[in-house]
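1. Fold the stuff below for me.
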Amino acid sequence: MEKKDGSIDRKYIPILVLLFMGAFIDGLDTTIVNVALPTMAMDFDVSMSNSTWIILGYVLGLAALLIPAGKACKNGRVKKFFIAGTLTLLIGSVVCGFSKEYAFMVVFRTVQGIGAAMMSAAMPSIIVRLLPPDKKGIGMAAMGGASGVALILGPTLGGFVVGVASWNWIFFINIPFGIVLVLLAMHCLPKDGVPDPSKDPTPLGAVSVFLTVGLLLVILQNYGDKDQGVELMIACSAGALVSLIVLIYSIKHDRERAIISTKMVLNRDYILLGSAFFLSTMMLTGTQYVMPYWLQISYGMSTMESGMFLTISSVAMLTIVFWVGKLVDRRGGRSSSIAAQLCRLVLCIVMIVITPPDGLLILAAAMVFLGFSQAFSGTGHTTRMIHHATPGYEDESTNFLLVINYAAAAMGAVVYSMIIAITLPETTLLEIADYTVRMTNDAVNFTAVAGIAFLVLALVLSILVPNRVPDKSGKASEASDAPDNASE
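-> The predicted model follows:
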């Protein structure tokens, strides 16, 4: 794939472009909304805590359906799912743009997430099947680089659009990119095979995991909110428990058709890496949730200014992400995953130490470290999980990696929202316009302390797993992080 002069073999370029654009559209749908959350919360007349459902609706559809969609993709439907998922996401985007009611917005954000799940489920299979075994890091780097571009354009475009028009228009920006992506997929993806119905996931497992994840998010999101009754919490808890029992039954009873294979999950190193990735991503997405509020309320930035500020981390990420991808292919991802936690710790410490309106330059420098962490984690940690996957379950393990990512994204926003509701209960009773600088600063401090706890545990788990480097056949063997032990 990579020639002696360092260039990429031309026949793989369309696949890398496809991966880049798919990850870009997915990333843009999240990042472009984050910076507009305060404005949308005011327009829909919801609190900071309740505004998380604009994020959670999208992530719920993704996290809950990614694994069953991944199994269906592997069963001869990669091209169909990629194209159908992209179209579903675009339809959801259009409807969200015309939404006037908050509940309607949340429902069609979930539709967007379902489409993104179908599209995202196909991408790991594309990497595993269409790229050489020793070059998967480049494929992951293409997706990571796309996320970086989305992180740059998302806040910038979102802030600009909200500033000159209204938040409704942010949902229409993806439309031209999606159309191009569908045409590219029709051209460069190979024809699907013939599906074997006996290998498809059972509907029971898909429905039960959707309900379990959804009800758990409702419980956590409303914990500490005085406006929510005990009856709702009891009903959701009972429903989540029943759904979980049904899910466990499905996994044990359906075996090969279960949405999660016990052989895939019962892997010590994979569990440790997955847990570390989950904790670290929770800190990242939780911080991305509170940051626009902090910048706009405590630092007095406009939506456009805060969007521009948030791009600092994305620019930093893009400066090193492809270099990190090549490094991981040569030396394994252990050092990169450890570096990711250390870089994120820098941001958490800075968030606690500085007091707005002072310290903006220091915060900007810390955002550079956050960008580096995204390159290290998005490439190094994810590639590590592929290297440590149970043999024969690479596709499922890679899809499960994405589930961990999106579930952590949802949990990060929910847990940070819950921390704010518990430590500052008055925030659940106020409109966004009534939030004070002190109140917002306290919320940031409490969540940053939680972020440090998550990262320290993630760091320990990352260190416990040995480093692995794949050879050209795709077989990964243990090695140190030193260059002289790297596979060539």
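
2. CA only for contacts and neighbour counts going forward, please
-> Fine.

3. what about F322, how many neighbours?
-> As a burial measure, F322 scores 21 neighbours (other Cα atoms under 10 Å).

4. Was I right to think it contacts G145?
-> Yes - F322 is in contact with G145 according to Cα atoms under 8 Å; the separation is 7.2 Å.

5. Find the nearest non-adjacent residue to A258, please.
-> I251 (4.9 Å; Cα to Cα, 6 or more residues apart in numbering).

6. Please generate a structure for the following sequence too, so the two can be compared:
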Amino acid sequence: MSQQAVAAPEKLDAAVLKVAGVVVLGAIMSILDVTVVSVALPTFQNDFDASYARVAWTMTGYTLALATVIPLAGWAADRFGTKRLYMVALALFTIGSGLCATADSIGQLILYRVLQGLGGGMLMPIGMTIMTRAAGPKRMGRLMAVLGIPMLLGPIGGPILGGWLIDVASWHWIFLINLPIGVVALVYAQMALPKDAPEPSESFDFLGMLMLSPGLALFLYGVSTLPDAGTFADAEVWGPMLVGAALLVGFVIYSFRPRHPLLDLRLFANRNLTIATVTLFVFIIAFMGAGLLFPSYFLQVRGESTLTAGLLMAPQGIGAMLTMPLAGTLADRVPVGRTVPFALALIVLGFFSFTQVGPDTSYVLLCGSLFVMGLGMGGTMMPIMTSALRTLKAHDVARGSTLVNILQQIGGSVGAAVMSVILTNELNGSREIPGATDPVTGKPVTEAGLAIASQQKPELLQQFPVPSQLIERGLDFAAQSFASTFWVAFALVVLTFIPAAFLSRRREQPRPLDGPQGEETRTPVVIH
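-> Just a heads-up that it's a prediction; the model follows:
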């Protein structure tokens, strides 16, 4: 065989780059949509007159939908074909985006976000399957570098784009912007993707899906209603929690019976995967949950515009962009047990500043802290996920990847729900203003509530003059509420050191995954 023939597969030819372009467009839509919405939560609170715990369901519902369709994607790709399914996912995401822009209640917006998430959850795994088949295993490294661009830029560009659109137009445009991109992506996919060749696939665990997804949704819904109900004794709190918990317990018991369960919990017999997954799960609950609160602090306590809040979040994305490629390289050479604790230490160091926030904390300190946290985040998530899958047998890698990705989305959902509930509960403890009631809800107005409203709508103080001392006291209480919530997340990040201490400190040899002619066919791991 000539040297030219051997070298050819290493190059990305025009046909492969056309396919990669389709997947990158889908990735941009899906990844940006998660980060864009993070700066819009306080805006949703104002426009829909809802609590923070309620509007956080625009994120919780989206990530739960992602978790639902991740295991469905592989089965459906074989059953219906990758091109057809990818275009359905694009259409579903685009239609969901358009519907989100038409929502006139928080309930409608949450419902449409779930629809959007059902499409978005399939874009990444199906896109990776399409790229793997088009390029072959030898060129996946180069293609992953192409796909890594939106993955790295999303955390930086998302909050800035979302803030700018809300400032110059309205929150509706953070969803409307997906419509032209979605239409272009659909036309592009029709032209560039190869024809489908559906084939018989293994059975899908629909019963498991019908227990896991509703169980999580009901349990988290019960938790999120706690601040409004005020007590666990309220039926709206304990009722959904009890039913949800029963479904989750039933799912765990049932999952050991099918040959192809929704989540293969038998994989937890692998010590390496178990430790890595527990570490990642605890970390994501803390970091992703608190991550939603960072822009809210800038908006509600500091009175910044949404664009400024997005710009203030950029240092975190820049930090992650710097360390993620390095961490990926080190993961193949240095045991994760020797690198992840140092990355976690950076996160703890940066996080501590937010446990001390007040109404006038230095932006230099906070932005520097976000940058340090970003450095740590880039060195944490990808190495842990790589460690989780490295020692699995060939036929277990796909199931292991599904398990880790679903638990990642569940962790994000739990984190968003729990942190928003804690913050809402803290803010509800503010002192009430005698004789003042909200004209819409009829509920008493608190000092913290008025202070936050005045920061976002200064004209309120011209219409209803109140003593400046009251506003200052309300802002102090609001900042303290954020700090208390950050303390909970900080404690969880510190807790992550316990499972991280058991991560492998010796170099694990990956299992050989033999494909055609001995080529490595390891399933690529993608953080959504």
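
7. The residue nearest to A258 of the first structure pairs with which position in the second structure?
-> Counting by TM-score structural alignment, I251 of the first structure lines up with S255 in the second structure.

8. likewise A150 of the first structure?
-> A150 of the first structure maps onto G154 in the second structure, by TM-score structural alignment.

9. The one helix or strand that match maps to vs the first structure, average distance?
-> Assignment of secondary structure by DSSP states H and E places G154 of the second structure within helix 140-168. In this overlay with the first structure, the average offset of helix 140-168 of the second structure from its partner residues is 2.9 Å by mean Cα distance after the TM-score superposition for the first structure.

10. How much space separates the aligned residue in the second structure for S166 of the first structure from G182 of the second structure?
-> Aligned counterpart of S166 of the first structure in the second structure: S170 (TM-score structural alignment). S170 of the second structure sits 20 Å away from G182 of the second structure, going by Cα to Cα, to the nearest Å.

11. same deal with G154 of the second structure?
-> 17 Å.

12. Spell out the residue ranges of the helices in the stretch 351-488 of the first structure.
-> Applying DSSP state H, counting those that start in this stretch to the stretch 351-488 of the first structure gives helices spanning 360-375, 382-387, 394-423, 437-464.

13. what's the closest of those helices to M282 of the first structure?
-> Closest approach to M282 of the first structure among the helices of the stretch 351-488 of the first structure (Cα to Cα): helix 394-423, 4.0 Å.

14. returning to what we had before: my read: the match of I251 of the first structure touches L262, true?
-> Yes - using Cα under 8 Å, S255 of the second structure is in contact with L262, at 7.3 Å.

15. just to revisit the earlier point, most tightly surrounded among the helices of the stretch 351-488 of the first structure?
-> Most buried of those, by mean neighbour count (mean count of other Cα atoms under 10 Å): helix 382-387, with a mean of 26.

16. which residue numbers in the second structure go with that helix?
-> So helix 382-387 of the first structure sits over residues 385-390 in the second structure, by TM-score structural alignment.

17. Quick one: the helices in the stretch 51-200 of the first structure, in order.
-> Under DSSP H, counting those that start in this stretch, the stretch 51-200 of the first structure gives helices at 53-74, 78-97, 102-130, 136-164, 174-188.

18. Looking at those, spot the one closest to T202 of the first structure.
-> helix 53-74 (8.2 Å).
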